[in-house]
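In: no FASTA, just this:
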């Protein structure tokens, strides 16, 4: 980086300098331009010459001037070095270099963005030496991954990586809508569903080489139950966990829980190695080890790299490597490599882009998750009044928001067809109608994440409320901050996203129980007790119709109190190159890396 800066200073400081043209100059003048001694100027020129950036012919004898020939345009050199840094894996240093010179050469940023866009997709290469083929799937993300600990993840992107790095005891199969074995191959329970015995596969390896045992399972579940865990709601019914022998675990529950296996299939309940977690301490969050199909080989500010875990018990993944480059400045309209488009690209080993768009295969689905705004009925203030809360809920129409903001926003689709979603409302409210509900002009605090879609939603809410005379102040907070109970309770409104997948009952349980989400904190005391009563009925119910009834009661309670207003679900679309197979979108709109392969 310093050598690049010195070259730019030398090139731009020399009068009449043009690319490839020799210029007469003395060593003393070079040293003056580089702000260094004659000796250091000589060393610097030698380094640049070794890089083939310039030619330096020192003058011989008194009065003979030296000759300098700069072979590269300085903007081209910056661009070339930035690309070399990316190829070496230092994305952040590359970005810093471009940012440093983007005012000097405005076109540099656009050229760099176009080049970066071309780097994503599935890339086929050959390892040097043995010519082994390596299939690498490359994404870009807008933030580094500070935590990949299953009990601490908050975002769906983090959760998706956890699924690649870890396994749970059992797995929910969306195709059959049943629980199937994962680390446990068999299980049984008593008639009341209060005591469960699980039998573990033998010979399962963690990424650091140690074999999975019942002690690891007991440690993982107890860790989930501990108070610092953000997801301890999953283990709320567990009374005790003990190992019967090296491969048998017995779990006693406080009350009957017919959704217990569903809870064990949740990513937050992934099994971790006790020895490694205790050894790593806080560093485990950034350098996790699991039993999953991929193992983590790199995690820093530039990228996350996953590599296929060869001895994976369920079969080695087809891909060799997955890279997630951290490029926060890359705008979506410039990027040909977000998840919507990146699977169009397959390069290397003679496989170029598809000849035309018709050859690509399209995949799409509407996320089962949905964006919503919650209204804090437990905080002293205007929203504690049910009538004013109802008034605000009427203002926040998901239909109007989708019509105004457009994009991939679709009608909210949560909990499928089992439980119809809360009906959207339309209302034309005036300032007198709002003030008559008891509102006296207090400013409402609206918290959300600083992501672009959340910002758009928050500003729409702010403007919609302002038209009716309601003042809203937007406060942005990072996910870790917004998961803090004190902040959740202090907010009047929160724009957030609910995690909903094919495990409908469990998703609803998470929505109302998770302490990292706003609903539990925004329900008034009476509403919370009523939801708890119906939730217990949901967990104890054997028959699907009884569980459906309990879900209906929970949603009706939330609707009656106007605790939240659904806004939209996103439509996810991708187009895949004809050489790519094994592609499907999960409920969160992500592609399972372990199933993707190249047909060529």
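Out: Sure thing, it's come through. What you see is a predicted model; the values in this text were computed from it and never measured. Residues are numbered from 1 along each chain as shown.

In: drop to CA atoms for contacts and neighbour counts, all remaining ones
Out: Will do.

In: For the longest strand along the chain, name the packing helices and strands.
Out: For the chain, the strand reaching the highest residue count under DSSP state E is reported as strand 564-576. Helices and strands in packing contact with strand 564-576 are listed as strand 361-366, strand 370-375, helix 398-405, strand 409-410; criterion 3 or more Cα pairs under 8 Å, 6 or more residues apart in numbering; DSSP states H and E.

In: Mind doing that once more with 10 Å?
Out: The helices and strands touching strand 564-576, judged by 3 or more Cα pairs under 10 Å, 6 or more residues apart in numbering; DSSP states H and E, are strand 361-366, strand 370-375, helix 386-395, helix 398-405, strand 409-410, strand 493-498, helix 544-560.

In: among the ones you listed, which is nearest residue 434?
Out: Nearest to residue 434 among those is helix 386-395 (7.1 Å), distances taken as Cα to Cα.

In: and the angle for that closest one with helix 544-560?
Out: Note on geometry: by axes from the mean of the first three to the mean of the last three Cα atoms, to 10 degrees, helix 386-395 and helix 544-560 are set 100 degrees apart in direction.

In: which other residues reach helix 386-395?
Out: Residues from elsewhere that reach helix 386-395 (Cα atoms under 10 Å, 6 or more residues apart in numbering): 373-377, 382-383, 385, 424-429, 433-439, 461, 464-465, 467-468, 470, 559-566.

In: relative orientation of that helix and strand 564-576 in degrees?
Out: Here the directions of helix 386-395 and strand 564-576 differ by 30 degrees (the same axes, to 10 degrees).

In: hold the first one in mind and look at this next one:
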């Protein structure tokens, strides 16, 4: 915010001055000097500027014993709002968003500023400018997480990587088949231990160099070098052989029926061998990164893209931690927002019932009563899926007994009695000790408060541990229970095996080493099985979770997107996000 506004807010909020709105208050130059942390000479200069800009009325004292008087002409809220609008008008989005962060304790002002911010979000066609660019602006209610394909786990970042980078092949969820991408053809020998991929020619990375088979080889080697949590999935690959610039051969130690799935997933996003991805993310996708920092990610259409160039020219994604949900604005999964009218008139609606669910983790790394099966069975009743959907509703569409909605639909549902939970609590030896429940504010606030209330009704003392954005691994180590949500990839079998064996997710972090080894042993030969056999193995793994209450399933979620009717090319990418590479604006 500008200097004049900063000085005015210091004066207006200085308790020792006790200044009042539209009321003259006696002050001294010395007291103003202390409040502004500057010399008396500078105070007079600042006062003159504030009076010129209409912030104050200043009446200097005349003669010995006569105090000067100051009158505030604007309220603190007015000053903040005017400063915010000025910053927005000058295109200073970062400073404007930081100003919103300073209004946490003023809900009414925060709401107004967010409304103003959202008017600047959405789709903008700058046909009147020399560039003639179509720009999409979005806001996220958290910080940007890791964008390294070797380590990425969160849904939004995985989605972003799909807009910036490409894989050898892609998985088509509608047909259950694999389609060419960076590789135009592939083949394997009879026992599926040798695979050959033939690469497209002329595909360029964003820094201009043509992609070759050496980049594919280096991408796989990097997974090993950085000890990626995905590397377990690629352990059957003994070596790779570069056969010219546009052909690469993979040699496996044993047959692998899941091999195509592994080459279509985010971990095998092809990166240039000559660029350090930790310093600069370079891909071959439809968008290239122009700017990335903790406040904003700006991506622009890559004109040399080997596929169809995006209709949008630029996408600005702003990150505003502490941004709560506001239902009048369009939200993509994970609280992305675009400007909408306050009703549904003139908008398109896209529903995306997500594969995955909201659930509760048990922290077996911490000692406590939650290690008793009867206690976890009691918690399963407190976190009853039928009651959760019935009482909280909204985008909680169906009760969950699995990560897979079609499996949950087979369950004979009936609501459990809290009295049964009370008896199980007693049997577990629970004696009223505090149970810490960790959750993220933007997504899980209602569930957390609902659980605390239901627990209290049967004598269960739940203490809430809120986190503004991502759950903090170190701090959640003190929690007994954690509310989480898993949204699986379109290739749901990959999503589930990654959930069970990925060392960086919260499920793995909360399991004891003994429980971890159970899942590793169970999935030992997963990659060698056919699709039906893999489904059986994943069902058995979920049976373990259910029977032992190692996690407690909650509900399946609907990701609803509302977009203005001027938008066309509405296609969902993975996890239910809009595929921004296909969106376009019909100018009115």
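Out: Arrived safely. Computed from a predicted structure; not experimentally measured.

In: Can you give me the TM-score here?
Out: The TM-score (TM-score structural alignment, normalised by the length of the second structure) is 0.80; 569 aligned residues with a Cα RMSD of 4.6 Å.

In: can you redo the helices and strands packed on strand 564-576 of the first structure as CSV with distance to residue 313 of the first structure and mean neighbour count?
Out: Output for these, formatted as CSV (distance: least, Cα to Cα, whole Å; neighbours: other Cα atoms under 10 Å):
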stretch, distance to residue 313 of the first structure, mean neighbour count
strand 361-366, 29, 16
strand 370-375, 34, 24
helix 386-395, 50, 19
helix 398-405, 45, 16
strand 409-410, 39, 21
strand 493-498, 32, 23
helix 544-560, 33, 17
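
In: and the gap between residue 438 of the first structure and residue 431 of the first structure?
Out: Spatial separation of residue 438 of the first structure from residue 431 of the first structure under the definition Cα to Cα, to the nearest Å is 12 Å.

In: If you could redo that for residue 596 of the first structure, that was the one I meant.
Out: Taking Cα to Cα as the measure, residue 596 of the first structure falls 55 Å from residue 431 of the first structure.

In: what's the spacing between residue 47 of the second structure and residue 37 of the second structure?
Out: Here residue 47 of the second structure is placed at a distance of 14 Å from residue 37 of the second structure (Cα to Cα).

In: ditto for residue 552 of the second structure
Out: When residue 552 of the second structure is compared with residue 37 of the second structure (using Cα to Cα), they lie 55 Å apart.

In: corresponding residue for residue 560 of the second structure in the first structure?
Out: Following TM-score structural alignment, the counterpart assigned to residue 560 of the second structure within the first structure is residue 573.

In: how near is that match to residue 482 of the first structure?
Out: Relative to residue 482 of the first structure, residue 573 of the first structure is positioned 29 Å away (criterion: Cα to Cα).

In: Aligned to residue 439 of the first structure, what sits in the second structure?
Out: Under the alignment (TM-score structural alignment), residue 439 of the first structure pairs with residue 429 in the second structure.

In: wait, doesn't its match sit right on residue 372?
Out: Yes: taking Cα atoms under 10 Å as the definition, residue 429 of the second structure is a contact partner of residue 372 at 8.5 Å.

In: How many residues are close by residue 581 of the first structure?
Out: Other residues near residue 581 of the first structure number 14, with proximity taken as other Cα atoms under 10 Å.

In: sorry, back to before: okay, and the common contacts of residue 47 and residue 37 of the second structure?
Out: By Cα under 10 Å, 6+ apart, the residues touching both residue 47 of the second structure and residue 37 are residue 7.

In: Tell me which stretches of the stretch 151-300 of the first structure form strands.
Out: 170-173, 178-181, 184-189, 195-200, 238-245, 248-253, 294-299 (DSSP state E, counting those that start in this stretch).

In: With mean neighbour count added, can I get the ones you listed in TSV?
Out: Compiled in TSV, these are given as follows (neighbours: other Cα atoms under 10 Å):
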stretch	mean neighbour count
strand 170-173	20
strand 178-181	16
strand 184-189	15
strand 195-200	21
strand 238-245	16
strand 248-253	19
strand 294-299	21
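
In: Quick one, which of those gets closest to residue 347 of the first structure.
Out: Minimum separation from residue 347 of the first structure across these (Cα to Cα) falls at strand 294-299, 22.4 Å.

In: Need the contact partners of the helix or strand following that closest one.
Out: With elements assigned by DSSP states H and E, the helix or strand that comes after strand 294-299 of the first structure is strand 303-308. Contacts of strand 303-308 of the first structure with the rest of the structure, by Cα under 10 Å, 6+ apart, involve 89-92, 136-141, 143-145, 161, 164-165, 292-299, 316-327, 593-594.

In: rerun at 6 Å
Out: Identification of contacts with strand 303-308 of the first structure by Cα atoms under 6 Å, 6 or more residues apart in numbering yields 294-298, 320-326.

In: sorry, back to before: which one of residue 596 and residue 431 of the first structure has more residues nearby?
Out: A count of neighbours by other Cα under 10 Å puts residue 596 above the other of residue 596 of the first structure and residue 431, at 18 against 13.

In: Next up, the contacts around the more buried one.
Out: Contacts for residue 596 of the first structure (Cα under 6 Å, 6+ apart) come out as 581-583.

In: what's the counterpart of it in the second structure?
Out: The pairwise alignment with the second structure assigns residue 596 of the first structure to residue 583, based on TM-score structural alignment.
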